[in-house]
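Q: all I have is the shape, not the residue letters:
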């Protein structure tokens, strides 16, 4: 019989993994802060509301573990807590306090994931291996649901579906990284030592599923992250030869379904009615099934073939390096000699330099495009936002408003709410203070990695390291930090690495009254912080429905409830103004619109609402000038501001 703490830790770990799988199903927990509600904001609310108590329970269970008292863990937890607190504090000066509140909740989710990972890493034996395998199993839920939307479109799809695979997460790059997170644990059984029964087949089939999913998202960042995750995993896996065989078999199994999914017009055309995609979807389904079987059968055959020819690890490495050199040499010759290859390479170089325009189409061809897809412009906008407030930033999560002021084009299809880079995100949003806290978190993780390496950590440490490396690579060029479904596994992996290899207990250590009260207060604050803006948005949406049905009195009541829950959001005031307008009370409506502009003076949306309400009134031009100041590329504002 084990001690109560480990048994409870197993339960906590299972709950955490199940919760992460559900976050993936629930729009990835993505909350853009646009007030439209949906599964993403609801998942974000539930993640923090349930994750904070779970983190507190894990802290209590691991209170006597030496691992939680080491320098790297304390630095990481302090940095994470500081990031959440600073994001919340930025509501005082943020251009959009409600966006800062949402982002503070995101940082709190990051802290909870780190705490749970560190605590379970201190409690559970072989935590790195358990994490890797657990993430692979949990990822099957959103990944399987995503593939089924393509295989069974009439049952699970919609006529408005885009060709790029993104549902149920809602963002293709995020779905790709969820699949990548599953890759290390999927491949590990093939290269474990001693060998696991059926490990080769499981590893190969799992790799096939991951590769197909990543390719069908058309995510270039996902492909790079997958290469990173597999490279790190291969560097640590004990039986490298067996893992290589599983990887090769998995890649072979992915060819048939990937080619079909990337070339069949019924699967690569946006907005095609589900009835026209049914046959192609079933074709994708049987090809995936065939690919899984092929991979599972081929991997053991490759290992047997290598054994018959006496291909020892050292010789295999030499052959592999020689083959790689031949491939590079042949590629160089082809590019130099063949005009078509030389032209193709020149086109990719021009894309990289941005000479042919920086936007990339959402079709399979983007997988070989080297264009930045607007990132250089977005990073420049974030940098200029940082220069305007270098110490404290523009407010956490406030790049959406910075972008409107700094963007170089009025094309609505090129608009964004995130700068697509984690460093510029912190620089623009929370300034040097927030960036320094983020750097401290990275330093703590690096410290933990070096300590684990010096302490001769088990090879399983490669599993969380692979997850972290893949996440950081994608976060450097995307908005992964704003997606809870991505930060949760990455920070949990960081927590496991930080406590890996540190054993021992502090006799008699248990939370005192002050510590227990502090934990309880932190949990209550986190739950309230998650619930209030979410509930306020729900009241506004209900008020919109009431207004559409002519129930203005109910809309006013709901607007008042929404304002009480979230007094920094302009949405409730705008709802109140529309309700008063419908009642014919223009003076009260005007007052509500003006209070909204006072509450969010740097948000062009509030000024636009006021300007539209004023209509032909001569004072409307002043409101339009404010819209133009805050969004100079808005063509309507430029015209009406005079």
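A: Alright, I've got the coordinates. Model, not experiment: these values are computed from the prediction.

Q: hey, let's count contacts and neighbours off CA atoms from now on
A: Noted.

Q: so which residues of the chain form strands?
A: Remark: strands of the chain are absent; assignment by DSSP state E.

Q: for the stretch 251-400 of the chain, which segments count as helices?
A: Along the stretch 251-400 of the chain, counting by DSSP state H, counting those that start in this stretch, helices occupy 265-268, 274-308, 313-337, 339-353, 375-388, 399-406.

Q: quick one: buried residues of the third one?
A: Pointing back at helix 313-337 there. residue 335 (16 or more other C-alpha atoms under 10 Å).

Q: what packs against it?
A: Under the contact definition 3 or more C-alpha pairs under 8 Å, 6 or more residues apart in numbering; DSSP states H and E, helix 313-337 sits against helix 240-263, helix 339-353.

Q: in the last one, what's buried?
A: Read it as helix 339-353. Buried residues in helix 339-353, counted by 16+ other C-alpha under 10 Å: 341, 347-348, 351-352.

Q: take a look at this one as well, against the first:
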């Protein structure tokens, strides 16, 4: 591990600065998780303002201490630079974006990730035990989220004022709080699984910590099961597989993981048999009784599994080299046997092998083959309509392959390319959404940044040592360091796989922890290798290392403070404008002259705060329609359309106003444009509106524009 970049002459207080940075990043991740994943306003802007304040604080401490910037390898700088390039490209895409306000929000999000990555790299380079610290934080974060989530099943009646309310699964049984999305919640559990396993494996760790890790892994299996997330189980398999493959003693690690998962599965299966825990619309009393039953089951399973820890501890010494070879061979043959049994079973079934494959493919492509909840959902092969959203993303990419439609524009693309009435905000595949929104250029930048960071993480694991130690000695320093580094790298691979079929990049609650882990691993590559003794060489007094002058440091601090202040304003403005626009509509509903005056003022403020959004002009248009000022309403609608020509509600509103103003031909144009932006509008009755306008004009409506002909700003 690298020596601290903080010189000894600044004392212990300054040396604690990296630890404070680690605590601040942990607090940001914790807030993001318990703010519904920080995917909505005002939670995400608050998180971004907090990250900006952490950056300013880190800069102030650096200026006061006069600490040098850690020198990290070129690949780390390349990863940071590529992510910065993706942020810049997202901002540039505003010039042609189909959703300018969405691009603004998406660009702010990427910049927050960039800041966190830079801070995490500095943490990894500045603190010798940063990897150990972050592993502890990752496990703590995951367990806090896990206990809160499982509390909704075990003690749903627990309610403490406005601070805590675990009655979250009455209407819908699947666990999703606190991240507000079940798949994201399952992934949040998975991010702590490698830390739990590696901590349990370390003989020199405190017994309570090892027991916490082992039982924590069991509960993670239970938690994922109650989210009913198939993708969560796949991500868990990836995380544990990477941990096993990179471990100094893969066989021992595999056995520990298998035992913990088996006990967790036992508790899960018993829990899933209780209908009040898996059924929707169950009364609170029934869920409380079932919760007591589940709690007893989980405690019993934990106590039973804890009795096996001494036996598992003796495994490395008992597994001699010949026994290891035989066991690996048996595992290989057993895996092949299971595959053969599965193929034979499929072949002798009434569908046959080919019929089973065809049935699975049909289930995958048919969104109607999956239950909304229940244990049976875990065995379904349905893509849950993902294949349709992936097709929309690919179709959008095919029309604009180079630059895409603009960062954050998929909600518009979904309306444009959908073939059903289902509207979504994300493509449920991060790479495909990158292709649709930022084109090939943006995708190459993003994928390049992520791949480079993963490579840096692998290099950090190798550099930690422990791959050449005696596998029976997991308590050596190299083995402990390697296990801790694996605990940060394995979640990143699990996240990468999970992002292939979900929208994790737009959920800071699960993305921030992974960026912190990868950043700390990358930062640990600074300084001398850990396989060699670390020596802090002090240069002779006659040739001191050049350090920036106080004036230059203050100038840099001023620049960072100004930049972060501007970023904070940028983060807050879109949400503040949207809040004003919504408040204007609510206030206008009162109908009194005073309320209408205040509503107009709020709509005008929303219009001024966010020059890229049509929400303010749309609110003003609705108020004008309510007061009978149709001419003013039409001007407001035209301004909304000028800001965002792909705003379908604005075109529909314009059509209504034009019809009332007897501007039938203009209404036809507006309706045609709305239908071009969302062809499924006809299902909701707007097509009949167009036909009425056509009859009034005694003219044929112009043909609907093709997706590629839609004007963009």
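A: Done, it's in. These numbers come from a predicted model, not from an experiment.

Q: which of the buried residues of helix 339-353 of the first structure lies closest to residue 522 of the first structure?
A: Closest approach between the buried residues of helix 339-353 of the first structure and residue 522 of the first structure, by C-alpha to C-alpha: residue 352, at 47.0 Å.

Q: isn't that closest one up against residue 374?
A: No - counting by C-alpha atoms under 8 Å, residue 352 of the first structure does not reach residue 374; the two are 11.4 Å apart.

Q: any shared contact partners between these two?
A: Here residue 352 of the first structure and residue 374 have no joint contacts, going by C-alpha atoms under 8 Å, 6 or more residues apart in numbering.

Q: grab the nearest non-local neighbour of residue 121 of the first structure.
A: Excluding the flanking residues, the one nearest residue 121 of the first structure by C-alpha to C-alpha, 6 or more residues apart in numbering is residue 496, at 4.5 Å.

Q: ok, the corresponding residue of the second structure for that neighbour - contacts?
A: For residue 496 of the first structure, the aligned position in the second structure is residue 520, judged by TM-score structural alignment. Applying C-alpha under 8 Å, 6+ apart to residue 520 of the second structure gives the contacts 120-125, 130-131, 134.

Q: switch to 6 Å and redo it
A: Listed by C-alpha atoms under 6 Å, 6 or more residues apart in numbering, the contact set of residue 520 of the second structure reads 120-121, 124.

Q: OK, contacts around residue 229 of the second structure?
A: Residue 229 of the second structure is in contact with residue 183, counting by C-alpha under 6 Å, 6+ apart.

Q: let me know the distance separating the aligned partner of it in the first structure from residue 368 of the first structure.
A: Using TM-score structural alignment, the partner of residue 229 of the second structure in the first structure is residue 219. Residue 219 of the first structure is 10 Å from residue 368 of the first structure, where distance means C-alpha to C-alpha, to the nearest Å.

Q: ok, residue 632 of the first structure next?
A: Residue 632 of the first structure sits 35 Å away from residue 368 of the first structure, going by C-alpha to C-alpha.

Q: the more surrounded of those two?
A: Using other C-alpha atoms under 10 Å as the criterion, residue 632 of the first structure and residue 368 rank with residue 632 on top: 20 against 10.

Q: nearest residue to the more buried one other than its sequence neighbours?
A: Closest to residue 632 of the first structure by C-alpha to C-alpha, 6+ apart is residue 405, at 6.3 Å.

Q: hang on, the one you found packs against residue 633?
A: No - judged on C-alpha atoms under 6 Å, residue 405 of the first structure makes no contact with residue 633 at a distance of 8.0 Å.

Q: how many neighbours does residue 387 of the first structure have?
A: So residue 387 of the first structure, with other C-alpha under 10 Å, has 15 neighbours.

Q: which position in the second structure aligns with it?
A: Residue 387 of the first structure maps onto residue 398 in the second structure, by TM-score structural alignment.

Q: any idea how far stretch 303-314 of the second structure is from the chain center?
A: Relative to its chain's centre, stretch 303-314 of the second structure lies at 35 Å (C-alpha atoms, centre = their mean, to the nearest Å).

Q: and what of stretch 40-56 of the first structure?
A: 16 Å.

Q: please apply the same query to stretch 156-166 of the first structure.
A: The chain centroid and the centroid of stretch 156-166 of the first structure are separated by 20 Å under C-alpha atoms, centre = their mean.

Q: what's the counterpart of the residue nearest to residue 632 of the first structure in the second structure?
A: Aligned by TM-score structural alignment, residue 405 of the first structure pairs with residue 416 of the second structure.

Q: relative to residue 646 of the second structure, how far out is its match?
A: The value you get for residue 416 of the second structure to residue 646 of the second structure, if C-alpha to C-alpha is used, is 9 Å.

Q: give me the more crowded residue out of these two.
A: Applying other C-alpha under 10 Å to residue 416 of the second structure and residue 646 shows that residue 646 carries more neighbours, namely 28 against 23.

Q: residue in the first structure paired with the more buried one?
A: In the first structure, residue 646 of the second structure lands on residue 602 (TM-score structural alignment).

Q: pretty sure that match contacts residue 96?
A: No - the criterion here is C-alpha under 6 Å, and residue 602 of the first structure misses it with residue 96 at 7.3 Å.

Q: stretch 221-232 of the first structure: average distance to aligned residues in the second structure?
A: If you overlay the two and look at stretch 221-232 of the first structure, the average distance to its match in the second structure is 1.1 Å (mean C-alpha distance after the TM-score superposition for the first structure).

Q: flag every buried residue along that stretch.
A: Neighbour count says stretch 221-232 of the first structure has 221-226, 228-232 buried, by 16+ other C-alpha under 10 Å.

Q: then stretch 561-570 of the first structure?
A: Those would be 561-563, 565-570, for stretch 561-570 of the first structure by 16+ other C-alpha under 10 Å.

Q: could you tell me where it falls in the second structure?
A: Matched against the second structure by TM-score structural alignment, stretch 561-570 of the first structure falls on residues 605-614.

Q: residues in contact with that stretch?
A: Here stretch 605-614 of the second structure makes contact (C-alpha under 6 Å, 6+ apart) with 100-101, 573-574, 577, 580-581, 616, 640, 643.

Q: between which two of those is the distance greatest?
A: Greatest spacing in the contacts of stretch 605-614 of the second structure, by C-alpha to C-alpha: 100 and 580 (18.4 Å).

Q: more crowded one of those two?
A: Neighbour tally, residue 100 of the second structure and residue 580, criterion other C-alpha under 10 Å: the higher count belongs to residue 100, 29 against 24.

Q: residue 98 of the first structure versus residue 259 of the first structure, what's the distance?
A: Between residue 259 of the first structure and residue 98 of the first structure the computed distance is 44 Å (C-alpha to C-alpha).
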